[in-house]
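Novice: build me a model:
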Amino acid sequence: MLPLALAGLLGQAAAAETETTLNAYAAGYVAGFTCSATFNGGKSPEQIREHELGGIYPLIADRVDNLTAEINREQKWVRVAYDDGQRARISIWRPKLGCVDLPVGASFAQHEHLANPYVSAEPPAADNGQPWQTGNSPLPAEQQSALAAVIDQAFSKHYGAGARTSAVLIATPEHLLAERYLPGFTPETAQRTWSVAKSIGASVIGAAVYQRLLEVDEAAGLENWSHPLDPRGAITLENLLQMASGLDSNVAGNRTDRVYMGGGLVSDTATEAALEVTPGERWKYANNDTMLALRTLRERFATLDDYLRFPFHALLDKIGMQHTYLETDWQGDFILSSQVWTTARDLARLGVLHLNNGEWYDERLLPEDWLTYISTPAPAQPDAGSPGYGAQWWLYNERFPELPNDTIAARGNRGQFLVIIPSHDLVVVRRGYDLAGQPGFNEHDFTRDVLKALATGEQRP
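Specialist: Down below sits the predicted model:
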C-alpha cells in the first residue's frame, strides 16, 4: 500500500494539467480573445493586451504574457504559436456566431468544415437607441446630479479595489437614464459577458418553451443518456436551469477550461459527466448545467443550421440585439455558459424584455410567466451569504434587505452585471475588466446607491 503522502501527491499529479496542455490553454486563450475582441468588439491590439489579456486568473497569466497573436483581418482568423513554434492554436470568426476555437492540431485549411449559416450576413448597423426615447433625460436636475455622482464612483475604486469599469447603463423601458463608457469604448463595443451568458441562454430556452419546443419539467432526453440503465435520464431541463443536475462537475463547477480555451467540445465534457447525487437534491454552480440545457434544445432540431439560427430569429434579432455574438465549439454547440460578446445596450434590451413580461412591441417572445419562473427560488439553494438562485438568474431577495425583494441579476466574471428590478421598472448594467485576485466590483452596493440617487428629491417619473 502507498504511503498516504505519496498517494496524495500522485492524486494531485493525475488531476493537474501537463505543461503542454497549459501552454495550449494559454495560446487558445490569446487566440480566442484576440479574435473575438478584434472582430466582435472592434478593439485595437493595445486595448486587447490591456483589457482582455491583462488581470486574468493566474493559471495561464504568465504564459499569456509571452505569446503573440497573428491577426488575419481579411480572412478573419487569429493564430498563436506556442511550444517554441512547434504548435499553434487558431480561432476563426463567423458572422453572428463570433469566434470558434479549433482543437489542438487543427489547421485553418479545415475551416470549411465549420457550420456557417450566416455566411452572407451584413455587418450590424449602427445602434439606433431603440426602444428608448431620445432627447434629454426625464430626471429632475437633483436626481441627475445624484446619479452622476454614483456613476463617478463606479469608474473609480469605490466599489472594489480591483474594479475596472468599462461601461455603465441605467434604463427604464422608455428612457436611458444614464450611460457612460471608458474612453475608447462606444455603445457598439462588444465585450465578453462571461457568466451573464447563462441568463441569455435561459432567455433562449424561454423562447423555445414559448414556441413549445421544450417543457421545463420534462426530461432533458439527451441521446448520450438514453440507455435504460443510465440514471441521468431522470435529469430534467428544470434541474439544469436551476444548477441542480446532480452531475459531477469537479471541485469547482465554474472551471471548464478544456471547453473555454482548450478547443474541447461540449459533447466530450458536459454530456460525459457522471451522476453524483439525485437530480434536484443539491445546488451546485456548474457551467456544464447551462451547456447541457442548450444541448437539450439542440437535440430538438432536425439540422444544426436550424439550431444555430434559432436564438437570433426567435429572440435576439427581434429585440435589436444586433451587436451580440453567441459563440460555439467547433461542432456547433453554443457555449452559453460564458462565451457571448455583447454591448451594454444589448444587455439592457434583454432586461427591458423581461420588464415587459416577455413582450416586445406587442409581440410575445417569452412565456407570460417567464419572469416569475426565473425569479422563483429553486428548491435547492446556495449557502447563506450568497444571492439566491432561480433559473439561471441570481436572486437578491430577503437575503439582501437593502434591495427590493424582486431584484434579479445576471452575474459574470470580471464584473459583468445585468440587474433587473421589476418593482422599480429599472435595468442596471455594469461592464468591466476587474482584476483577478482583487476585490471586484460590488454590484449590490452600486445598485443600492443607484436606487438612492433616483429617490433623491422628487419621485422618479
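Novice: going forward, measure contacts between C-alpha atoms and count neighbours the same way
Specialist: Fine.
Novice: quick one, what contacts N40?
Specialist: Under the criterion of Cα atoms under 8 Å, 6 or more residues apart in numbering, the contact list for N40 reads 98, 190-191, 323, 325, 341.
Novice: this one next, for a side-by-side:
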Amino acid sequence: MLGKLGCLGLIVGISLPAAAQETDATVRAMAAGYKAAFTCSATFNGGKTPDQISAQELTGIYPLVAEIVPTLEARVDHKAKRVSVAYGDSLPPRISQWRPHLGCTQLPVGANAGVAANLPTVSLTVPKRNDSAPWKHIPKTYGEADNPKLKALVAKAFHDPKYGKDAFTTALLVASPDEIFIERYIDGYSHRTSQRTWSVAKSVAASVIGAAVQKGMINVKAPAAVASWQSPMDPRRGITLENLLHMASGLDSNVAGNRTDRLYIGGGRVDDTAMRTALEVPPGTRWKYANNDTLLAVRALKDAMADAMADEQAYLEFPFTALLHKIGMLDTVPEVDWGGNFVMSSQVWTTSRDLARLGVLYLQDGVWNGERILPEGWAQYVATPAPVQPVAQRASGRVNPGYG
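Specialist: Model prediction:
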C-alpha cells in the first residue's frame, strides 16, 4: 500500500446513500447542524473565506438536508469563534463552537450558547514549527518539478474528470522521506490550509491506536475496553480491538455504515450512537464498512486509559503528545463530540504536508528521528486485509483490499 514514494492527493467527494426516515423537525435541525459544523470548522480550522466555504464545503450535501441548507443563514462570531444557524422558532439555533487544538464541536439540539463553556478543552505546549521538516528539499514554487512527466501528471489531476463527477482535487503532494518532489493547490490554498479529511481520518485513528499499542496501553487481540459492554450479560464484551480495526465488529451499523448523521450533524455523542448498537453476527465473522467501528476503537482507548486511572485530559492530549506533535503535524485538528470523544472516523482537519508526514512515518516503519512511534510492523499490519474481508477486483484485475 505504501510505495517508495509517498503520494498524497486530497479529493473532495461524498458518498450519498439513502438516509433513514427522520421527522421534519429533526431534518431541519440536522440541516442547521450541517451548516454550523462545516462553516465553523472551515472558518476556524481551515481559515477559509465565506466564498470558499460556499463553493467547496457546502456543495455535494447529503440529500436528506441538501434543499434546506442553502435556505439557512450561518452567523459567524469571530470573537467567540462560534457559528450559529437558526432553523425554527421553538428551539435555539444550532451552534458549533471552536476551541484550540480540538476544533469545532456541535452543541446538542436545543442547547444555547451559554453551555459552550462546558465543552472539553485541552492545553498543550506546541513544539517549534518547522514547515520544511523532515524534508531536505522542497520546491520553491508550488507546481514546480524537475521531472516534466511528474509535473504533467500533477497538472492533470486538477483538470481530469476521471476522478468522478462533481469531484475535484484541492491539493496534491508527492514526497519521499527526504524530498517533496512536487505540491500543488487550487487558488487560495497553501500548505497551511487545513481541510476535512473525511474517511482518511480513519488512518489517523489507526495510527493513534498504534501509538497506544507501542506504549503498552492496549492490546489489539484483547477485548475492546468499552465500559458499557462489560456486563457478563453483554455479548459485545467479546469484541476485540482488532475486530473494530478490521470493521468486523458484527454490530448493526445501519444499511449504510458510512452514515452517522446523528453524530456528524445531529449534535449527538459517540455514547448515544455507536455504543448502543446491537450485534447482528458474531464478532470477527463479517466485514462491513462502518464509521461506528472506528469510533468505538478510539472510544475503547479512552475507556482503557480511564481504567488505568488516567483522567480525560490525558486522553484528549494523547493523539497530540504520542503522535501528531511528535512528527510535526501541527496543523492537524482532531475534533471531538460534546462528550469528549474523538470523532476520528471523519472529523479530522489537516494539511497536505501533515498527511505526507504521516506517510513518511509509515515509510519508516513507525520510526521518527530515531524514536519508535508505532510498533514494529504496524505499517504492514494496517495494510493487510482482514481475514473476513471480501476481495474486490478492479477492472484492471488488481486486488483492491480497501478498508479493514
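Novice: pull out the buried members of the contacts of N40 of the first structure.
Specialist: With burial judged by 16 or more other Cα atoms under 10 Å, the buried subset of these is 98, 190-191, 323, 325, 341.
Novice: in TSV, list these along with secondary structure.
Specialist: Written out in TSV, the entries for these read as follows (DSSP: H, G, I helix; E, B strand; the rest coil):
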residue	secondary structure
G98	strand
A190	coil
Q191	strand
H323	coil
Y325	strand
W341	strand
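Novice: what helix or strand is the alignment partner in the second structure of I71 of the first structure located in?
Specialist: Per TM-score structural alignment, the equivalent position to I71 of the first structure in the second structure is V76. Element membership for V76 of the second structure (DSSP states H and E) is strand 74-77.
Novice: the top helix by length along the second structure maps to which residues in the first structure?
Specialist: Longest helix in the second structure by number of residues, with DSSP state H as the criterion: helix 24-44. The counterpart of helix 24-44 of the second structure in the first structure, using TM-score structural alignment, spans residues 19-39.
Novice: likewise for stretch 214-223 of the second structure?
Specialist: Following TM-score structural alignment, the aligned partner range for stretch 214-223 of the second structure in the first structure is 210-219.
Novice: just stretch 317-328 of the second structure next, same as before
Specialist: Under TM-score structural alignment, the match for stretch 317-328 of the second structure in the first structure covers residues 309-320.
Novice: please state the offset of that stretch from the chain centre?
Specialist: Its chain's C-alpha centre and that of stretch 309-320 of the first structure lie 17 Å apart, by Cα atoms, centre = their mean, to the nearest Å.
Novice: ok, and what's touching it?
Specialist: When contacts are defined by Cα under 8 Å, 6+ apart, stretch 309-320 of the first structure is touched by residues 117, 130, 204, 207, 322, 324, 346, 349-350, 353, 360, 365.
Novice: the same query, at a cut-off of 6 Å, please.
Specialist: V204 (Cα atoms under 6 Å, 6 or more residues apart in numbering).
Novice: what does stretch 20-37 of the second structure give?
Specialist: Among residues not part of stretch 20-37 of the second structure, those counted as contacts by Cα under 6 Å, 6+ apart are 65, 69, 83-85, 94, 96, 265-266.
Novice: which among these count as buried?
Specialist: 65, 69, 83-85, 94, 96, 265-266.
Novice: element containing the residue nearest the centre of the first structure, please.
Specialist: The first structure has A197 as the residue nearest its centroid, 2.3 Å off, counting by Cα atoms, centre = their mean. Element membership of A197 of the first structure [criterion: DSSP H and E] is helix 196-210.
Novice: would you check the span in the second structure matched by the very next helix or strand once past that helix?
Specialist: Of the helices and strands lying after helix 196-210 of the first structure in sequence (DSSP H and E), the nearest is helix 237-241. Counting by TM-score structural alignment, helix 237-241 of the first structure lines up with residues 241-245 of the second structure.
Novice: tell me the buried residues in the match of stretch 214-223 of the second structure?
Specialist: When burial is assessed from 16+ other Cα under 10 Å, stretch 210-219 of the first structure yields the following buried residues: 210, 214-216, 219.
Novice: cool, and stretch 168-175 of the first structure?
Specialist: Buried residues in stretch 168-175 of the first structure, counted by 16+ other Cα under 10 Å: 168-173, 175.
Novice: with stretch 153-173 of the first structure instead?
Specialist: Neighbour-count burial for stretch 153-173 of the first structure, counted by 16+ other Cα under 10 Å, picks out 154-155, 157-160, 162-173.
Novice: kindly report the same for stretch 197-212 of the first structure.
Specialist: Across stretch 197-212 of the first structure, burial judged by 16+ other Cα under 10 Å covers 197-210.
Novice: do stretch 234-243 of the second structure as well
Specialist: Residues of stretch 234-243 of the second structure classed as buried by neighbour count (16+ other Cα under 10 Å): 236-243.
Novice: and stretch 269-277 of the first structure, how far apart are its ends?
Specialist: According to Cα to Cα, to the nearest Å, stretch 269-277 of the first structure extends 18 Å from its N-terminal end residue to its C-terminal end residue.
Novice: so where is that stretch in the second structure?
Specialist: Stretch 269-277 of the first structure falls opposite residues 273-281 of the second structure when the two are matched by TM-score structural alignment.
Novice: kindly report the same for stretch 91-100 of the first structure.
Specialist: Counting by TM-score structural alignment, stretch 91-100 of the first structure pairs with residues 96-105 of the second structure.
Novice: list the contacts of that stretch.
Specialist: Contacts made with stretch 96-105 of the second structure from outside it, assessed by Cα under 6 Å, 6+ apart, are listed as 36-37, 41, 81-83, 106, 333-335, 337.
Novice: likewise stretch 114-123 of the second structure?
Specialist: With contacts defined as Cα under 6 Å, 6+ apart, stretch 114-123 of the second structure is touched by 338, 340.
Novice: all set now, cheers.
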